[in-house]
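Trainee: only geometry, no sequence info:
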């Protein structure tokens, strides 16, 4: 039997083993139909029922209100960086963005191609080691929307609060922390999330949009990027990424078995407290992020002696700890501890880190 590694990849990330086994069992013969789910028509009754069930399970997990559409789209979160302004910002409007790291900056740069962008708040003053408090923001009076990134996958910075922006639609890139704990969907105009962290495999992005925001697209918005077109066609204007959608639906069912998002919150809190607790207890490792802004999902850390980085990664891989190298833009290490990375994986990682410190500290 193949031994599963402890996979701390930032994305595409670990998937629940139980889900992968079900996929394996159904790969050649989905529910006795004699074919794979990858081979069936997205227009057929079987896939339409599967898609509807996946949507309902996601609605159940997030308690999505009835006046929101749930869309299963293509292009990942990076395509949403353009899709948001194309659907919500007219030529004569501006949008407010909060800059908290690399992914927020990419969203800002893309939106600026379509209209005026006001960087209303920035973590630059904190070297992007903290989220700027809302008292520091300078919001526009007439913004089409306010956009922020709830969790910076690369920098390891996360909002532990939801901004209050009045009647202006609040838009959030929730790619790397969606489904990790409960969230009040009604506070948002739009939530979008790339799938390859906590939802499923890559190739899919989920967008949850309040219905009154549909039909506000610019005249130059491409048909394929029009949220209303997607909503009117149940996310099937063209052939969707059917396998990713199917697998996401299995993850949603797995999450329900774990006690939903309240259950995941308890486990995720234990995981991040264990890992940060150990890092803070020693001078051999460090995490530079402000304690009030630390990500539950992506934990960057450094060895006090960077000359040991290569050896640490080599030994980690030999011991079945994979993908711990930090992003090339920031260096160091990063452990991504998404929903499918269990408490036992974090316990094993901490034990390995302690042993490495004992040998080389």
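Mentor: Received the coordinates, thanks. Only a predicted model underlies this, so the values are computations on that prediction, with no experimental measurement involved.

Trainee: From now on I want contacts and neighbour counts done on CA atoms only, so please keep to that.
Mentor: Fine.

Trainee: So the residue nearest to residue 186 when sequence neighbours are not counted, which state does it fall into?
Mentor: Nearest non-adjacent residue to residue 186, counting by CA to CA, 6 or more residues apart in numbering: residue 65, 6.8 Å away. Taking DSSP: H, G, I helix; E, B strand; the rest coil as the rule, one finds residue 65 in the coil state.

Trainee: Now do the contacts for residue 65.
Mentor: Going by CA atoms under 8 Å, 6 or more residues apart in numbering, residue 65 touches 59, 185, 186.

Trainee: what about 10 Å?
Mentor: Shown in contact with residue 65 (CA atoms under 10 Å, 6 or more residues apart in numbering): 59, 184, 185, 186, 210.

Trainee: again, but for residue 249
Mentor: Residues counted as contacts of residue 249 (CA under 10 Å, 6+ apart) are 19, 50-58, 199-200, 243, 255.

Trainee: what about it, is that helix, strand or coil?
Mentor: Here residue 249 is recorded as helix under three-state DSSP.

Trainee: Quick one: list the elements packing against the longest helix along the chain.
Mentor: Secondary structure of the chain per DSSP state H: the longest helix is helix 260-281. Using 3 or more CA pairs under 10 Å, 6 or more residues apart in numbering; DSSP states H and E as the contact test, the elements touching helix 260-281 are helix 45-62, helix 242-257, strand 285-286, strand 298-303, helix 343-360.

Trainee: next up, a second structure to put side by side with the first:
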């Protein structure tokens, strides 16, 4: 559509145009119900089908065994920062965390508030979070109930490309790289991701949970904060965010049926990020501070020589229909998010603009 811009916001992020068109076509009359999906009761067969089929598609694309359940919750990643330690440990239990910056720090703060014996067993703050700790060197405490890490760090542009090999279960906050690449889920007890980056709208969070890990959950959890409640009630314990789940379902269909699954999606994401990183590395005006082996395939951060040049770049990009390229408010600089819905054509247009800007600046 000629009047649409190229959206590089870090979240909520771009949505696939085919999905928007499908949602538009069904907006007033979903599945011949004579109603919008937003009007349907959450107790209808139509809504439960959307919930159930979304979970089935995630299990299929992630190659999850029947050991795992997929549930859809509200509250974003921020609520999961609390629900994970509440469900997977008891007060006083040891839990291990990796600190790779902004979102990991929020998860650590939340877990500490619950009275757990939390230890940060690896961190990257010594070099301003421009890398992730080497997965092979991470050592956990043997009595720890789990190891928590944020796989992709949107603010600083770093990413774990493999799970650490540790003897305890892993809890992975995959909010910004969920279903962007193929993974081996076997080391994980829990994976969670709010949807508004790669798989949908704000308002819904996908949680993949290994059922056996819940056998030792505390018995006195509030029902609403107990994973077992939502598994038993099939993500319909209380009114779920039906429209957000519906849009996520449409995106899951798009990834599986149109793109060809997460393996095909991963190849596209590597093409996009490689093209942009190659250009940045070859152009003196732009500098990516992240160590090469730790660079995120989802969020590319870079700087220009001066703050005034960065502001000029961001403004001229916006005027050229390239929106959302400003860095996180705590970091400054520039950031380009390459989530699943961002097309290779969008990246090519960005690189063309960056090249013209560099030539004009003559730096």
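Mentor: Alright, I've got the coordinates. Everything quoted here is computed from the prediction, not taken from an experiment.

Trainee: coming back round to it: identify those among the contacts of residue 65 of structure 1 that sit within strands.
Mentor: Secondary structure of those is defined by DSSP state E; positions in strands are residue 210.

Trainee: just the helices in structure 2 please.
Mentor: 17-26, 45-61, 76-88, 102-112, 227-232, 242-253, 262-282, 307-319, 344-361.

Trainee: ok and the longest one relative to helix 242-253, angle-wise?
Mentor: To tie it back to what came earlier, the one meant is helix 262-282 of structure 2. Counting by axes from the mean of the first three to the mean of the last three CA atoms, to 10 degrees, helix 262-282 of structure 2 points 90 degrees away from the direction of helix 242-253.

Trainee: just the second one next, same as before
Mentor: Using the same axes, to 10 degrees, the direction of helix 45-61 of structure 2 lies 40 degrees away from that of helix 242-253.

Trainee: And for the third one?
Mentor: In this structure, helix 76-88 of structure 2 runs at an angle of 90 degrees to helix 242-253, with the same axes, to 10 degrees as the basis.

Trainee: go on, the last one?
Mentor: Taking the same axes, to 10 degrees, one finds that helix 344-361 of structure 2 is oriented at 90 degrees with respect to helix 242-253.

Trainee: about what we covered before: which of the contacts of residue 65 of structure 1 are buried? Put it as a ChimeraX command.
Mentor: Paste this into ChimeraX to select the buried members of those, with burial taken from 16 or more other CA atoms under 10 Å:
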select :59,185,210
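
Trainee: which of the contacts of residue 65 of structure 1 does structure 2 keep?
Mentor: When the contacts of residue 65 of structure 1 are mapped onto structure 2 and checked using both residues aligned by TM-score structural alignment, their matches' CA atoms under 10 Å, the preserved contacts are 59, 185, 186, 210.

Trainee: Closest to residue 94 of structure 1 out of the residues you listed?
Mentor: Using CA to CA, the shortest approach to residue 94 of structure 1 within those belongs to residue 210, at 19.9 Å.

Trainee: Tell me if I'm right that that closest one and residue 191 touch.
Mentor: Yes: checked against CA atoms under 10 Å, the pair residue 210 of structure 1 and residue 191 is within contact range at 9.2 Å.

Trainee: Quickly list what's touching both of these two.
Mentor: Counting by CA under 10 Å, 6+ apart, the common neighbours of residue 210 of structure 1 and residue 191 are 70, 185.

Trainee: Report the buried members of the contacts of residue 249 of structure 1.
Mentor: When burial is judged by neighbour count using 16+ other CA under 10 Å, the buried members of the contacts of residue 249 of structure 1 are 19, 50-51, 53-58, 199-200, 243, 255.

Trainee: and which of the contacts of residue 65 of structure 1 is nearest to residue 275 of structure 1?
Mentor: Within these, the smallest distance to residue 275 of structure 1 is 27.0 Å, found for residue 184 (CA to CA).

Trainee: Look up how far residue 191 of structure 1 lies from the closest one.
Mentor: Remark: distance between residue 184 of structure 1 and residue 191 of structure 1 (CA to CA, to the nearest Å) = 11 Å.
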